[in-house]
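Chemist: One predicted model, sequence on top.
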Amino acid sequence: MRRQQTAILEWLLLAALLLAGAWVLWIQLRPPRGLGPQIAAHAVAITATPLPGTGTRISGARLAGALALASDDPGFGGLSGLAALPDGRLLAVSDAGQWLLMRPVVQGGALVGVTDAEMGGLPAPPGGEKYDMDSEAVQVSPDGRTWVSFEQQHRILIYDGVPPRRPVAARWHTPAMRWAPNGGGEALALLPDGALLWLPEHAQAGVHRGVFTDAAGQTSSITVAGLPGFAITDAVALDGARVLLLHRRFTGVETAAALSLIDVAALPSGSATARPLLRWDRNSAWPIDNMEGAALVREAGRPVLYVVSDDNFSRAQRTLLLRLELPAGMKN
């Protein structure tokens, strides 16, 4: 009888693992959600629910507020990229080819809400189709243009203004043709000198094979050794010497996120190695979900990182916005 019970439990566990694996595969490999005609810019009401953990530290970084964001707007969700604007607002892009602007509300150094939210559709280039608009990363250059990285057809579209009004240029790079359709340019960083780093989500043979364009406009293939077992989901220049990488592990059974650093000086040589900075998971004091976007601001010289999660338009997940005060030793 005991052997029979053990066998039944083993089969139930196997079935649960198979169901979890199938769900993750569907979430990761399904085609991007289509929205039909381009969505016009409009105000959106967002409910921000504070989450526990504020004030706790991991590896010297402090959680300065965490929110669960929700909206009745049918286009809200799927946030995959995040950028900070000079006026204090955050710009996000989604898997459904939409942009979202919002202003964090900070009181006493802690994130307590968001306001002034509006959203709209990313304009497709002439001849482009909506299913090609799976946006995964966003940056805003000093000249006010919006740079957006897309999966499926891996390319970078450069838009005039914020919010993105019309595409004025596009960048295609040969190395990106080898990226998986749903595992491409998740991470896009613009460096202070005008250089560009573009990295895919998934590693091949232990390294992420990306693209680096230096300040002179010379583009080359590079490899970045990431964190074992993690995907790279965003990148942001910490300063002229270092790039901060956001990583996530999302299997349906395990959910974790991590931050690491790579040295800009190593990129022209063709290879760099990520140095782990911190990690959190479901057992940590910080909230966790499918963390995909990161944006950096500086307050009194100290770096503060906003991190957003992608809920995959699933009721089983949440859209989280975290505010992290990075260690004081990471100042310029």
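Modeler: That came in fine, so what should we check first? Bear in mind the structure is a predicted one, so any value in this text is a computation, not a measurement. Numbers count the residues shown, from 1 in each chain.

Chemist: C-alpha only now, for contacts and for neighbours.
Modeler: Fine.

Chemist: all strands of the stretch 51-200 of the chain, in order?
Modeler: Assigned by DSSP state E, counting those that start in this stretch, the stretch 51-200 of the chain shows strands spanning 57-58, 61-70, 79-84, 90-94, 98-107, 110-121, 135-140, 146-150, 155-159, 167-171, 185-190, 196-200.

Chemist: Adding distance to Leu17 and mean neighbour count as columns, could you present these in a markdown table?
Modeler: A markdown table is the format used below for the strands of the stretch 51-200 of the chain (distance: least, CA to CA, whole Å; neighbours: other CA atoms under 10 Å):
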| stretch | distance to Leu17 | mean neighbour count |
| --- | --- | --- |
| strand 57-58 | 30 | 17 |
| strand 61-70 | 27 | 22 |
| strand 79-84 | 26 | 28 |
| strand 90-94 | 29 | 26 |
| strand 98-107 | 33 | 20 |
| strand 110-121 | 37 | 20 |
| strand 135-140 | 28 | 30 |
| strand 146-150 | 31 | 25 |
| strand 155-159 | 35 | 22 |
| strand 167-171 | 40 | 14 |
| strand 185-190 | 27 | 28 |
| strand 196-200 | 27 | 25 |
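
Chemist: Would you convert the ones you listed into TSV that also reports distance to Ala274?
Modeler: Shown next, in TSV, are the strands of the stretch 51-200 of the chain (distance: least, CA to CA, whole Å):
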stretch	distance to Ala274
strand 57-58	18
strand 61-70	18
strand 79-84	20
strand 90-94	25
strand 98-107	29
strand 110-121	29
strand 135-140	19
strand 146-150	21
strand 155-159	24
strand 167-171	26
strand 185-190	14
strand 196-200	13
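
Chemist: here comes the other one, which I'd like you to weigh against the first:
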Amino acid sequence: MRPPQRNDSQLISARPVAIDSDRSSDRRVGTLIITEAWEIDSANTGFGGYSAMALLDERRFLLASDTGLLAGFTLGRDGRIDRQFIAPPPAGPGKGNFKVDRDMEALTADRARGQFWAAYEHSNQIWRFSRGFARSDGHVAPAAMRRWHANGGAEAMVRLIDGRFLILSETTGARGGGGTAALLFPTDPVESPNAEPIQFAYDAQGRGRVTDAAQLPDGRILLLQRRLSLVDGFVSTLSVAHVDTIRTGGIWRSQTLALFSPPLVTENFEGLAVEDSPEGAVIWMISDDNLTKWQRTLLLRLLLPRDAMPTARPGFAAVP
């Protein structure tokens, strides 16, 4: 009996996939337009399981997996992949020998400073990394997250444009019942570990579990939710909510923007990233293949047209 052969290939490929099995010409989903759909793959045995995503530059991505591995690449409009890599981060919770040590479920960035923050399940910790993920310069286990479920902890994390941090759990119930636990920190929790966050609850209203979040150019929060249906398989919903409606002990709700279900291309979408463009807000979604052979790593490019957004808040688009 030979041990399984490990493949450390650094090559990543992309191929276009059909957007709609019934109406290939129809690319509208709610108020969004699907402009690109790609299947991302690699022979590397550690590739896959991506639950988080950040944009480093236009069409340059950083992915973080359930096993703690990172993958980076630039995707050309023709599907060509450049400057790719697959590697572990320099540090993290535990020794990194097991999935529970480094289950990275959320990723957010300050592109101007080149800093990254990663949220880990099981340990319920937040780690901060320097430019290029060269090193970790701090981490924290927030007191408000210590009782979050080991496999249902921080699933979405957003560094807001004003420097606050929004963190939503996957399955941990909020105190008092109704919705899942969520936090809004007044500043970087790694920099200010004693800062008290606003504790509230997010009510998904039947859309499923929150798997990621990002901030739109108009200031609203974009939420990705996913549920599993026996009939339709994975069903994903994008919704929007206003951060200024968050209240201590309150219930936070959102409004549906788009629903992804068959015959549209569907998968276990868990990662989200947003960038501003002259056309409007460009939204990227990545799926988690759970490191299985029967699921895919799909990357969708969506457009929220500028005329479908409220007027952007002054100065937002000018900030990286």
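Modeler: In hand now; what should we look at? Since the structure is predicted, the reported quantities are computational estimates derived from the model, not experimental observations.

Chemist: What would you report as the TM-score here?
Modeler: The TM-score (TM-score structural alignment, normalised by the length of structure 2) is 0.82; 285 aligned residues with a CA RMSD of 2.3 Å.

Chemist: that older thread, for Phe313 of structure 1, which of the strands of the stretch 51-200 of structure 1 is the nearest?
Modeler: strand 79-84 (9.2 Å; CA to CA).

Chemist: Which residues are in contact with the residue nearest the centre of structure 2?
Modeler: Closest to where the C-alpha atoms of structure 2 average out (CA atoms, centre = their mean) is Gly271, at 3.1 Å. Taking CA atoms under 8 Å, 6 or more residues apart in numbering, we find Gly271 of structure 2 in contact with Tyr50, Ser51, Ala52, Met53, Ala106, Thr211, Asp212, Leu224, Met285, Ile286, Ser287, Asp288.

Chemist: got it, and Leu321 of structure 1?
Modeler: Ala66, Leu67, Ala68, Leu69, Tyr306, Val307, Val308, Ser309.

Chemist: do Pro88 of structure 2 as well
Modeler: Gly68, Leu69, Leu70.

Chemist: Check Ala273 of structure 2 too.
Modeler: Here Ala273 of structure 2 is in contact with Met53, Ala54, Leu55, Ala213, Ala214, Ile283, Trp284, Met285 (CA under 8 Å, 6+ apart).

Chemist: The corresponding residue of structure 1 for it: what secondary structure?
Modeler: Matched by TM-score structural alignment, Ala273 of structure 2 corresponds to Ala295 in structure 1. Classification of Ala295 of structure 1 by DSSP: H, G, I helix; E, B strand; the rest coil places it in strand.

Chemist: Distance-wise, check Ala295 of structure 1 relative to Gly65 of structure 1.
Modeler: As judged by CA to CA, to the nearest Å, Ala295 of structure 1 and Gly65 of structure 1 stand 15 Å apart.

Chemist: just the helices in structure 2 please.
Modeler: Using DSSP state H, no helices are found in structure 2.

Chemist: Can you check which of the strands of the stretch 51-200 of structure 1 gets nearest to Ala43 of structure 1?
Modeler: Of the strands of the stretch 51-200 of structure 1, nearest to Ala43 of structure 1 by CA to CA is strand 110-121, at 4.1 Å.

Chemist: Now flag whichever of the contacts of Leu321 of structure 1 is closest to Ala22 of structure 1.
Modeler: Distances from Ala22 of structure 1 to the contacts of Leu321 of structure 1, taken by CA to CA, are shortest for Ser309, at 20.9 Å.

Chemist: Can you tell me the residue that sits opposite the closest one in structure 2?
Modeler: Counting by TM-score structural alignment, Ser309 of structure 1 corresponds to Ser287 in structure 2.

Chemist: What's the local residue count around that match?
Modeler: 26 (other CA atoms under 10 Å).

Chemist: Next up, the contacts around it.
Modeler: Gly49, Tyr50, Ser51, Glu267, Asn268, Phe269, Glu270, Gly271, Arg296, Thr297, Leu298, Leu299.

Chemist: Once you drop chain neighbours, what's closest to the alignment partner in structure 1 of the last one?
Modeler: What it means is Leu299 of structure 2. By TM-score structural alignment, Leu299 of structure 2 lines up with Leu321 in structure 1. Using CA to CA, 6 or more residues apart in numbering and skipping residues adjacent in sequence, the residue nearest Leu321 of structure 1 is Val308, 4.6 Å away.
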